[in-house]
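Q: Generate a structure from the sequence data that follows.
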Amino acid sequence: MREYFIKTKRIGFSVWDAKDLDLATELWGHSEVTKYICSSGKFSKQDIIDRLNTEVHNHVIYHIQYWPVFELSTGELIGCCGIRPYKTESHSFELGFHLREKYWGQGYASEAAKAAVDYSFRVLKAEKLYSGHHPQNKASEKLISKLGFQLTGTVFYEPTGLYHPFYELVNQTIDT
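A: Modelled structure (predicted):
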């Protein structure tokens, strides 16, 4: 039984562990999920291992990651959603989410992203969040805008070899 440190109406956030390779493969082993996050469109077995190790490392060092997200009613992996360090800016993170195809179009990405934004601002006291998406990923573009992120320009994203639209969301609850 997994423990959840964030729960919403339908989902629970857990933490990736080095023993989660099967779950990581369930998510990043499908080209529908990875087509917009790497130039080949598909992760190799080593890419999946590397991605899992990155998430575990981020948790150990920074206590954040693109956390695995589970459906509360079934315990099934929906995908991942969370934050990672953003460059060298303190108190600023990059939001991201990857969902298994069977969970697309059901509001899970929005529910998870809202919870991750809330956690980042309320618990971690983040000053800013950033997010980006593949230029062809219209679903991510729509969600990022719906969350209130403002377009700041484009950034070169090495894994795809493309310039991705990039956005910023400022924490309005911090006293300045």
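
Q: For the rest of this, base every contact and every neighbour count on C-alpha atoms.
A: Noted.

Q: show me what contacts E111?
A: Residues in contact with E111 (C-alpha atoms under 8 Å, 6 or more residues apart in numbering) are T8.

Q: elements contacting the top helix by length along the chain?
A: With DSSP state H applied, the helix covering the greatest number of residues in the chain is identified as helix 45-62. When contacts are defined as 3 or more C-alpha pairs under 8 Å, 6 or more residues apart in numbering; DSSP states H and E, helix 45-62 sits against helix 21-28.

Q: Not counting the helix it packs on itself, show me its contacts.
A: Outside helix 21-28, the residues that touch it by C-alpha under 8 Å, 6+ apart are 33-34, 43, 45, 48-49, 52, 77, 79, 98-100.

Q: Before we compare anything, build this one as well:
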Amino acid sequence: MDYFLSSSRLGFRHWTAADLPLAESLWMNPGVMTHMGGPMTAEQANARLEVERTRQTALGISYWPIFHLVSGEHVGCAGLRPFHDEHRVYELGVHIAPKFWGGRFGEEAARTVIEYAFGTLGALELTAGHGPRNISSKDLLERLGYTFSHEEPWGAQELMHPFYRLKPEQYRR
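A: Take a look at the predicted model:
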């Protein structure tokens, strides 16, 4: 497989139309989507795939599919999206398939994306959020150097979700 970005265990590539089964296996998975309002329907997963593909074409960023370099297995997705209308400020997102939980794949993916954002894209700042009960994501963001910024309502239930910010000098390598 051709990857545009990689880490010691993960390869990142762009989504294609043929990736719908991968998108569905990730975004329709109740475990993956527990803290994001629940699993998507097939139609929602297809729409999300198109959003990611369109964002890649228009902006050069997306939540890219990631693969295990040795086995070739689909691990999840990780990447960036624009944060509101702020210039060169992006939101980091990571979704990992349950099979790979506990192996620090989320952290490895996040670090790879952060280094790409600051080093290649010249990002001025990154943001990230998580579900209010997602302690694993909170701990990960803090390990990376993110600092709490604010809470805002998110999702269908309008639950208050914590949001964090990271400047290049705060990043903990």
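
Q: If we go by neighbour counts, what in stretch 130-138 of structure 1 is buried?
A: 130-134 (16 or more other C-alpha atoms under 10 Å).

Q: got the residue ranges for the helices in structure 1?
A: Applying DSSP H to structure 1 gives helices spanning 21-28, 31-34, 45-62, 108-122, 138-146.

Q: Out of the contacts of helix 21-28 of structure 1, give me the one that has the most neighbours.
A: Ranked by the number of neighbours (other C-alpha atoms under 10 Å), those place G79 first, at 27 neighbours.

Q: In space, what's closest to the equivalent of that residue over in structure 2 - neighbours in sequence excluded?
A: Alignment note (TM-score structural alignment): G79 of structure 1 maps to G76 of structure 2. Once flanking residues are discounted, G76 of structure 2 sits nearest to I96: 4.4 Å by C-alpha to C-alpha, 6 or more residues apart in numbering.

Q: Surely that neighbour touches E73?
A: No: if you go by C-alpha atoms under 8 Å, I96 of structure 2 and E73 don't touch, sitting 11.8 Å apart.

Q: Correct me if wrong: T154 of structure 1 contacts E168.
A: No: T154 of structure 1 is not in contact with E168 according to C-alpha under 8 Å; the separation is 11.4 Å.

Q: Can you pick out the residue with more neighbours from the two?
A: E168 (22 against 15).

Q: got the contact list for the equivalent of G96 of structure 1 over in structure 2?
A: In structure 2, the residue paired with G96 of structure 1 is G93, using TM-score structural alignment. Contacts for G93 of structure 2 (C-alpha under 8 Å, 6+ apart) come out as 63, 78-81, 110, 128.
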